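# sharing a sequence plus its predicted fold:
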Amino acid sequence: MKNIFKFFRNSGCHRRQTKKVILTFIVAFFIACGLIEIPAFPQFIQSQANPQVLIEQSRKLYDVGNFTEAVTVLQQAVEAFRAKGDKLGEAIALSNLSLTFKQLGQLEKAYSYITESLKLLTNLELKAQNSEFVLVQTLDIQGNLQLELGKAQQALESWKQTDNIYDRINDKIGQIRSQINIAQAQQALGMYRQARTTLEQVNQILETQPDSITKATALRSLGDVLQLIGDLDKSLKLLQQSKNIAENLKSTTEISATLLSLGNTQVALGKRSVTTENNIPQEQSTPLGCINRPASGDALKFYQQAAQSYEQAVNYSTSILTKTQAQLNYLSVLIQLNKWLEAQNLSAEIQSKLSKVPLSHSTISAQINLAQKLICFKQATGADVPAWKEIAQNYAVAIQRANSIKDRRLEAYALGALGGLYLENQNFNYAEETTQKALILAQEIKAEDIAYLWQWQLGYILKSKGDVRSAIASYTEAVNTLKSLRSDLVALNPDIQFSFRDNVEPVYRQLVNLLLKSDNNNLINQKNLKQARDVIEALQLSELENFFREACLQAKPQQIDEIVDKNDPTVAVLYPIILPDRLEIILKLPNDSELRHFTTYKSQSELESTLEKLQQYLKEPDQINQVKKLSGQVYSWLIEPTINELGKKQIKTLVFVLDGYLRNIPMAVLYDNKSQKYLIQKYAIAVAPGLQLVDPKPLERGKLYALIGGVSEERQIEGKKFTPLENVKLELQEIKSEVPRSQQLINQTFTESDLKNQINSVPFSVVHLATHGQFSSNADQTFILTWNELLKVRKFDNLLRLRDPSESRAIELLVLSACQTAAGDRRAALGLAGIAVRAGARSTLATLWSVDDRSTAELMSQFYQELANAQVTKAEALRRAQLTLLAEYEIPYFWAPYVLVGNWL
């Protein structure tokens, strides 16, 4: 193979890392229950039978790394046991032979010997011959081999068997070890939540136990899982605990492993900081393309800490493979920090080491990983070294080795990467042919997480060749594959949670761009318009699921089109879509099957720059002229093209399905320079998180029953200081006067447990929370303040979603009247959508910035007064309340931050 390409993410190969440990022999009829490190080589089994001399000799050879001679001696031992008719001794020798072949990288041979050993053990009377101890140890070896061969599901089943045996023989320590192994297999399968549950149970048991290697390993494993599902702060804390225990026990192997994990979490923290601050156009993104976002501030600090952790991991490691994996991750950080000379020297050292490591799934992954890093280095520096041919050789070797151990997943991945390398060099025909082969292989083994990458890559290649129709078909397949993966997106790659914008979102946006591109100014056909709209909705749902790391829409939704046509003929729905060179607008009018389409040719960079300035000025009360100027520009781009169509249908309410940075701006503030009116003065306004709403119904006005609460006093929690909200008591008092059937929780009584008890016992239709809160693109930084804690968005389904939103007792309206978007987070409004969906309320009214002023109490009082009118929708009630405030406070800072999300009826 002549050429090859793009890359494997940092933690993709170390997830199943194999660390060298001191292997001891075990005596037949007595299995030493010494604890092993996970993942690690299982204990080497020993016999007291007649061929003991051979077993002892092979043990010594194994310990000094002379595996070839150890194989010869163990084969003699197998024959000796067989001649004596000692099936248990033969099984033990076969298991040890399997371990030794594994060390030589001959995994298929290793697997055949462990299979033969288990066959013998299965036919023995386990209790009679006391061989259950041997069986459990052999199953453990099999599980490790299966995981190393990429057979994670089979490894899971093997370790479940060991868990059952340890339970049966009442070996609690062995059972803990098995459960850690089970979590490793669950992690390899992308079952991160199950792995978390398993490890949390293990850690509960170990909390009361003295420090041990097993305890350090369990904490590290849980830290790894938490990193993968995005709970980074807790991951960091647990990994530091694991490191402290390992250092106290002076276990260099465990110290090295934990430092490697610690570095991975620090990198993830750095990436999270970078992605909230920077935005890079995605039109040129390819499945494995390098995107090197400049790091500063917190991101730079985390990358520097990660570099230090990786360096220390290398120094502590006694395993060539673990050392190489740490160096690979260190190489990635050096490239991120623009340390080119150090990166070049380190890559050469890694290349040399990889040629000496035994063949396995991990070493092949490492080879692919190195090729990725070399491409990133080459793209970032433009250097001639390494040559493309040299990088290609890494992929060629990886493909051949994956094929030799029958690891078809790695083969499909490496083969697709080869297609990517052809693409990088604009050799489109070879790129297409190789990518097709990789795709066929991925589909044959039902590896959808790999298949979507090559469907996307194929679409990109076809687009580059000018075959738009075929490109659309391929992109569509990629999107459909992603839909089928849903909450398993995190399993695509351990980095995926922080590279969603690089590895997932571009698939959707590149497809929409193709669907909405007209040739020779021809009209876009209805099929393309409808598909483009569906694709954007799928993207927004995918964003939310990535936000939570799980499927988040469980109830049966109803199409907005259906609601508009049947329930409210005065509503129009606008779908603005931000593309690199233009703003596309799709308009759905009531009782009209034809979608309308408009294009404003403003670049993404200009649009986002305008929106960013507008967002800043909206929070500054003395900048009303700048607000009118900038919001007038956005109005001319987004609303003005649709005005004639809206007028014909006598539209009274606009529902926006917003895209990207537009979500940070309240649409109410868009300003028409011709009429000198804000949009709220013309229309009621709502925002929908997608094309579907959960069981939308008008509010039953005569049965309003509200739970109202908040925090008015200064609080300091989790290192954050929250200023007093002096007008909260007034706000709650005003609401109580408008909604007499109200239950109030204030300050000391406003806790999670009090909220939960109230919501679970009384069928409130409205929950109004007047307290500090923050929306962020990071779920861990999206919260509301209770008296004694920051209630994170992940807990909202346990708190507000105690009732099914499709039931009649569902919360109709959730109001968050003192929230704000996180500073410096370009995607912070994603947190608002997250809360709206997680809470399960049919509608959510929230603020995009906090206004601690009497005006908030006035607006809320007027809103609830209007809401009592059965003829007024929630969107119209909010509009009237905002207009009342606008008449008194012209400055948008006071009346504009309120956004109604979800059901507007």
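Structure received. Since this is a predicted model, take the numbers as computed values, not measurements. Numbering: from 1, shown residues only.
# from here on, contacts and neighbour counts on C-alpha atoms
OK.
# next, the buried residues of stretch 388-406.
Residues 388, 390-402, 405-406 are the ones in stretch 388-406 that count as buried (16 or more other C-alpha atoms under 10 Å).
# what does stretch 497-510 give?
Buried, per 16+ other C-alpha under 10 Å, within stretch 497-510: 497-510.
# out of the buried residues of stretch 388-406, flag the one nearest to Thr570.
In terms of C-alpha to C-alpha, no member of the buried residues of stretch 388-406 lies closer to Thr570 than Tyr395, at 59.0 Å.
# is it correct that the closest one is in contact with Asn369?
No - contact criterion C-alpha atoms under 8 Å: Tyr395 and Asn369 do not qualify, at 9.6 Å.
# show me the contacts for Val573.
Going by C-alpha atoms under 8 Å, 6 or more residues apart in numbering, Val573 touches Leu587, Lys588, Leu589, Leu654, Val655, Phe656, Val657.
# show me which pair in those residues is furthest apart.
Taking every pair in the contacts of Val573 and measuring C-alpha to C-alpha, the maximum separation is 13.8 Å, between Leu589 and Val657.
# helices or strands up against the longest helix anywhere in the chain?
Taking DSSP state H as the criterion, the chain has its longest helix at helix 252-277. Using 3 or more C-alpha pairs under 8 Å, 6 or more residues apart in numbering; DSSP states H and E, the elements in contact with helix 252-277 are helix 213-228, helix 232-248, helix 297-316, helix 320-336.
# and if we set it to 10 Å?
When contacts are defined as 3 or more C-alpha pairs under 10 Å, 6 or more residues apart in numbering; DSSP states H and E, helix 252-277 packs onto helix 10-14, helix 213-228, helix 232-248, helix 297-316, helix 320-336.
# pick the most deeply packed of these.
Using mean count of other C-alpha atoms under 10 Å, the stretch among the helices and strands packed on helix 252-277 with the largest mean neighbour count is helix 213-228, at a mean of 27.
# ok, structure two:
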Amino acid sequence: MYERSRSQSKWIEELVYKKEAVARVQQNALLSLEYYQQINNLANASTIVKVQAQLRSLRLLLDFDGWLLIQSQTSQRFTNTKININQQIQLLIDSIMKDSSSFDKLPINQSVHAKLNFSDSLNKTYNKSLQPVAIQYAESALQTAQSINNQLLQSFCWGMLGELKPDKSEPYFRQALEFAQSIQAWDIAYQWQQQLGDLYREQGKYKPASKMYQAAIDNLMQVRTNLLTSNPDTQFFFYEKVEPVYRNYLKLLLANPSTNIRKVIQLHEEFKITELENYLQCGKLNLISLNQIQDLDIKPTIIHVIDLSDSIEVISQSPNQPLHHHSIDPQLIKEHINNLVNVLQDKNLVYTSENVILAHSQALYRLIIAPIKYLPASGMLVFTLDASFQSLPMGLLHDGKNYLIERYGITGTLGSRVQPPKILPPKELRAFIAGLSKVSPSFYAPNAPKGLKALPGVEVEIANVKKEIPS
């Protein structure tokens, strides 16, 4: 419950729902911790169950503590909760270490996993004096895995040691990858390939980093169906495990001045399509590029807005023009997005001065659209937006004279790939047509803006639509 609500809170950008989501995360965290405590207090619970409950409770506490740290940067109401959680973390670590012999009472495979789990948790604490203890548990787990010659467990152990010993991480991750590949455990191999990719990226080694990220993505594509069907919280799994591989690869590509921007577009579109397939759980989508659509009246300009946390990347593809790319400092743009969305969602929007909207929509236009060199004067704009921009109505961006919607047709898609369009013959079109042409009782509802009038032109609109659709 906690993991699902925490993951969902990341996707929600609308400020109204963000507050509800934050409250739900805290509620589910505290409820889950209460459940674990109840299990631990059971007199007849087995050692296996109690150890698992303690280890999972510790992981939850550490994750919740990290979440609270982020929330406390914008609100003081989480301060007391964070202090309490910190105290619980230390008490639980002391309790587990005091009864560390319980690890050896578990079945051998579970014992290895339990030691690695605890080692990983110790590594996530702020107390760096626990680092040597974490290494001891990981090395003990490795010795056990080697004693039974279990290659999968050895892969996990070497990978954990790579995370614990950053100065020696490369040979450890390579050893972990070698064991995973030896048994064709591609669902494990991609993790070590990503770790190596991150390591090489930090070291400025472009080619080996690119090779590792591409291999990780290839392996993910190979096992994605099995991973998603075996994991009930597929969206949580996707955003926690799969998305970082794509994001870090995109960061690598864009950090190289000589990179092929078309490769960046291809990778971003691949990520967005994979994201949608995962969300719909629909298997592979049959998509075609926009330029494959016959008799398209207007060749669109495609604008990709990619959020990489430490930078916002804008890439545009205009018909018969070179690609354009520019970067934006997130600190310059995020406040305008939040303020504009907040204004537009406010129940008192009807009383808001247009100048308030223009202040933000013009600032966003200057940052996102104005630098694009090859923007046509009119036509169709197709936006591919990351989640942090999807609440923003792009048609409201203002160039100082007009809103974008006044000059262009505006739409959003997964980039230059769409579902093949199917044109229905007029005789197959059927429609129920209705419109509100008079003042209705809802105009007098307590939360309705004052002074509403009947919407003009409704009857004419309906008559015109009716002419086009015979049935």
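Structure's in. What do you need? Here the structure is a predicted model, which is why all the values come from computation and not from measurement.
# now, which of the contacts of Val573 of structure 1 lie within strands?
Members of these lying in strands (criterion: DSSP state E): Leu587, Lys588, Leu654, Val655, Phe656.
# three-state assignment of Cys282 of structure 2?
coil (DSSP: H, G, I helix; E, B strand; the rest coil).
# tell me which helix or strand the aligned partner of Ala138 of structure 2 in structure 1 sits in.
Aligned by TM-score structural alignment, Ala138 of structure 2 pairs with Tyr395 of structure 1. Using DSSP states H and E, Tyr395 of structure 1 falls within helix 388-404.
# measure the aligned partner of Leu429 of structure 2 in structure 1 to Ile759 of structure 1 for me?
Under the alignment (TM-score structural alignment), Leu429 of structure 2 pairs with Tyr705 of structure 1. Noted for Tyr705 of structure 1: a distance of 11 Å to Ile759 of structure 1, by C-alpha to C-alpha, to the nearest Å.
# again, but for Leu699 of structure 1
18 Å.
# ok, now Lys84 of structure 1?
Lys84 of structure 1 is 73 Å from Ile759 of structure 1, where distance means C-alpha to C-alpha.
# residue nearest the middle of structure 1, spatially speaking?
Structure 1 has Gln497 as the residue nearest its centroid, 2.8 Å off, counting by C-alpha atoms, centre = their mean.
# chain neighbours aside, what residue packs nearest to that residue?
Nearest non-adjacent residue to Gln497 of structure 1, counting by C-alpha to C-alpha, 6 or more residues apart in numbering: Val490, 5.9 Å away.
# OK, contacts around the counterpart of that neighbour in structure 2?
Using TM-score structural alignment, the equivalent of Val490 of structure 1 in structure 2 is Leu228. Contact analysis of Leu228 of structure 2 by C-alpha atoms under 10 Å, 6 or more residues apart in numbering lists Thr234, Gln235, Phe237, Phe238, Asn278, Gln281.
# most widely separated two among those residues?
Phe237 and Gln281 (12.8 Å).
# with Lys271 of structure 1 as the reference, measure out to the aligned partner of Gln27 of structure 2 in structure 1.
By TM-score structural alignment, Gln27 of structure 2 lines up with Lys301 in structure 1. Between Lys301 of structure 1 and Lys271 of structure 1 the computed distance is 11 Å (C-alpha to C-alpha).
# which neighbours do the two share?
Among the neighbours of Lys301 of structure 1, those also in contact with Lys271 (C-alpha under 10 Å, 6+ apart) are Ala295.
# do a quick rundown of the strands in structure 2.
Counting by DSSP E, structure 2 has strands at residues 288-289, 301-307, 312-317, 324-328, 379-385, 408-412, 417-418.
# so the fifth one matches what in structure 1?
The alignment of strand 379-385 of structure 2 onto structure 1 (TM-score structural alignment) covers residues 652-658.
# one more: the third one?
Residues 583-588 of structure 1 are where strand 312-317 of structure 2 lands when matched by TM-score structural alignment.
# starting at the chain centroid, how far to the matching stretch?
Relative to its chain's centre, stretch 583-588 of structure 1 lies at 29 Å (C-alpha atoms, centre = their mean, to the nearest Å).
# can you give me the end-to-end span of stretch 351-369 of structure 1?
OK, stretch 351-369 of structure 1 end separation, C-alpha to C-alpha: 11 Å.
# actually stretch 235-248 of structure 2, sorry about that
Stretch 235-248 of structure 2 end-to-end distance (C-alpha to C-alpha) = 19 Å.
# one step back: quick check, the match of Ala138 of structure 2 in contact with Ala412.
No - Tyr395 of structure 1 is beyond contact range of Ala412, at 11.3 Å (criterion: C-alpha atoms under 10 Å).
# helices along the stretch 651-800 of structure 1, start to end?
Using DSSP state H, counting those that start in this stretch, the helices assigned to the stretch 651-800 of structure 1 run over residues 728-738, 752-761, 796-799.
# now do the buried residues in the second one.
Neighbour counts using 16+ other C-alpha under 10 Å place Glu752, Leu755, Gln758, Ile759 of helix 752-761 of structure 1 among the buried residues.
# and Arg174 of structure 2, what's its match in structure 1?
Looks like Arg174 of structure 2 aligns to Gln436 there (TM-score structural alignment).
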